[in-house]
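Participant: quick one, fold the following:
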Amino acid sequence: MSTKGKVIKCKAAIAWEADKPLCIEEVEVAPPKAHEVRIQIIATSICHTDANTIDPNFKEALFPVILGHESAGIVESIGPGVTNFKPGDKVIPFFTPQCKKCKFCLSPLTNICGKIRKFDTPTIDQELMEDKTSRFTCKGKPIYHFMGVSSFSQYTVVSDVNLAKIDDEANLERVCLIGCGFSSGYGAAINTAKVTPGSTCAVFGLGGVGLSAIIGCKIAGASKIIAIDINSEKFTKAKVLGATDCLNPRDLDKPIQEIIIELTNGGVDFAFDCAGGSDTMSAALDCTTVGWGSCTVVGVKAGDEGPNVSPVKLIMGRRINGTFFGGWKSVDSVPKLVADYKNKKFDLDILVTHTLPFDRINEAFDLMNQGKSIRTVLTF
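Facilitator: Sure thing, here's the model as predicted:
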């Protein structure tokens, strides 16, 4: 029986308030309106951004909310005006829209899109659909969307500019990582920093984003890739993916940046902060070489104000970059990234450490928060 035009009842994980486990609930998902697409989520993974949102230090979050933004699924139905998708298409939704019409989309200088309405807090901007209403209800109450995706629901509704059609043969339990973590880290190296052949790199934080940055550095031809994390158990994967050196700051008798400077004859060409936090950002900048060192900030920690940077460090030739979704223009790039995975240009399989049924979502958060997983994929 067709569900087109009808409300769908399904299960979703709702965050009713900060600092509490998610609750599996039955929700009602309304049909898509103009330029919207309703998707059946097949696989979704857990990202630190989801955890940051329910961190009590993150004051901007709105509750109740259906989190989740790293996923892949199948189109169930489309709203009026949708021309690029049809029911049955395999798709990846993402938090970085690409309308292809605004001044940002028309510029080759950025992957930001004007559909993001709050540039100071873009990751929570898309808490409602464009008409300022929600497509989710639970127990008679409207539920907020999250980052334009809300993949912790068996069905979700997204804007057609937050979605890409992908290869029909794609393994959704792997390419879901392209919806955020992999693209952010890999693109930070390839697009934002533009790592050069023979260069030296340092990657701080070896979660899914950091390991993906290492993949990018390796593919770009870096000769030395230093991986840094306080959890030494992550070093094995880092080395498999291309790290030449692994350092745990807790095992050292001097600041990590000093060790890196010694290892690289004055500092690395490129550093990536994939962990977030003032101390890590400062160390990443400090370990870059005078003259041309580049530090790219990828990770954000809830409630952190960032480092107090001395202008002298910048005057002496260092640069700080920020990256959003790895610099990829989403609608154009995501299908190409899926094709690159299919053609074995990079390995997503090694990033997935656990696969669990959706009902065990809180266990997946525990694994991530305890440093026992890289990416946990949840399936319905």
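
Participant: hey, let's count contacts and neighbours off CA atoms from now on
Facilitator: Fine.

Participant: residue boundaries of the strands in the stretch 51-200 of the chain?
Facilitator: Counting by DSSP state E, counting those that start in this stretch, the stretch 51-200 of the chain has strands at residues 70-78, 90-93, 136-138, 141-143, 155-159, 163-165, 200-204.

Participant: to residue 357, which of these lies closest?
Facilitator: Ranking the strands of the stretch 51-200 of the chain by proximity to residue 357 (C-alpha to C-alpha) places strand 70-78 first, at 14.2 Å.

Participant: for the closest one, which positions count as buried?
Facilitator: Residues of strand 70-78 classed as buried by neighbour count (16 or more other C-alpha atoms under 10 Å): 70-78.

Participant: next up, for comparison:
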Amino acid sequence: MATVGKVIKCKAAIIWEVGKTPSIEEVEVAPPKSHEVRVKIVATGICRTDYHVLKGFFPKLDYPVIAGHEGAGIVESIGPGVTCVKPGDKVIPLCLPQCGECSCCRSPKDNCCLKTHFCERPQNLMPDQTSRFTCKGKRIHHLMWVSTFSEYTVMPDASIVKIDNNAPLDRVCLLGCGFPTGYGAAINTAEVAPGSSCAIFGLGGVGLSIIMGCKAAGASRIIGIDINKNKFAKAKELGATECLSPDDFKKPINEVLVEITGLGVDYTFEAIGLVETVTAALASSHMAHGVCVVVGEPPAGSHLSVDPVLLITGRKLLGCCMGGFRLKDAIPKLVSEYMEKKFNLDALRSHVLPFEKIGEGFELLCSGKSIRSVLLY
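Facilitator: Alright, predicted model coming up:
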């Protein structure tokens, strides 16, 4: 291609500082170095984590930054040593890398690669601690090495996977984060049993994906919980058997759930990112064998205070990163299952907007009017 080995100028949405709406700018994207891949992004979703970046919830994050981590595109060029993809391949960037070399990647028990920002330094810069983005003479930082809010982006080969060439990129982009995070929380982390009861706190894209996972696992009672009743219809369409709003009750929602289920819910999931709802979800779970899975990401610096008696009787509190999936292994399979109509990924795509309307996409997210807005370049 004519662009191989050259700097590419393209449009990107830059968050210049905390609290500022992303602005569309022309950026320069450098060619990939050793074990790096440059990708033309075709479609990207707006995830609540991107909103958290906008609001400064992650204190280790450096600005200005190009956010976005739920995208799909086509490989433009590769650097020396890359063997997993080639130019022209359809790909999904991985916000959770899979290096294949660290102790977690080598363990059959783990999926949280030690190169992720949870374990090592923030993925604000490439592994060599330089950036591939510049704008107006300034260095622009990456987000989780993928930065899909740029028409072209560069990432390490540990953070990319090839997918079926027939996959519709404007739809499977949602497999980059929200869907596997929720679906896998039910299937992999909780291991929901057939005939069981489940309660999902938060009915956004991740919460709805948890509902689909619970249904696929054979749960007989799936309770959706949200203060926004406008989300109830979609939740029931995807498998919820009933929906509750905490605002409709004078007592705490965990007490309501214990009352209507007997001794509590078999499996509870927190998909909002608030320590208060984590506590409520844990207290809602069955006193002897309940499993509570923390899926949402609370703001940095949050601390969870738990009465140990809740755990002594047998409840389990579990963490969940990207649904327990090893993304390089899992995403091609999820793409195939989507194309075989094994789950309804399209139901999560509530709005489709041109990339230039990214601000409108954030407004829809903040107002609770969207499940997932997909931006097209």
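
Participant: rewinding a little: which one of the buried residues of strand 70-78 of the first structure sits closest to residue 318 of the first structure?
Facilitator: Nearest to residue 318 of the first structure among those, with distances taken as C-alpha to C-alpha, is residue 70, at 32.6 Å.

Participant: could you measure from the nearest residue to that closest one once chain neighbours are set aside over to residue 72 of the first structure?
Facilitator: Spatial nearest neighbour of residue 70 of the first structure, excluding adjacent residues (C-alpha to C-alpha, 6 or more residues apart in numbering): residue 179 at 4.7 Å. Using C-alpha to C-alpha, to the nearest Å, we find residue 179 of the first structure at a distance of 8 Å from residue 72 of the first structure.

Participant: tell me if I'm right that residue 32 of the second structure and residue 79 touch.
Facilitator: Yes - using C-alpha atoms under 8 Å, residue 32 of the second structure is in contact with residue 79, at 5.1 Å.

Participant: between those two, who's got more neighbours?
Facilitator: Taking other C-alpha atoms under 10 Å, residue 32 of the second structure and residue 79 do not tie; residue 32 has more neighbours (24 against 19).

Participant: now do the same for the more buried one: its match in the first structure.
Facilitator: Residue pairing (TM-score structural alignment): residue 32 of the second structure is matched to residue 32 of the first structure.

Participant: can you pull the contacts of that match?
Facilitator: 5, 38, 77-79, 135, 157 (C-alpha atoms under 8 Å, 6 or more residues apart in numbering).

Participant: go again with 6 Å.
Facilitator: Listed by C-alpha atoms under 6 Å, 6 or more residues apart in numbering, the contact partners of residue 32 of the first structure are 38, 79.

Participant: for the spatially most central residue of the first structure, which non-adjacent residue is closest in space?
Facilitator: The residue lying closest to the centre of the first structure (C-alpha atoms, centre = their mean) is residue 180, at 2.8 Å. Distances taken as C-alpha to C-alpha, 6+ apart put residue 70 closest to residue 180 of the first structure, at 5.4 Å, once the chain neighbours are dropped.

Participant: over to residue 158 of the second structure?
Facilitator: Leaving aside its sequence neighbours, residue 158 of the second structure sits nearest to residue 99 (C-alpha to C-alpha, 6+ apart; 4.8 Å).

Participant: which residues of the stretch 151-300 of the first structure fall in helices?
Facilitator: 172-175, 181-187, 208-220, 235-241, 256-263, 278-286 (DSSP state H, counting those that start in this stretch).
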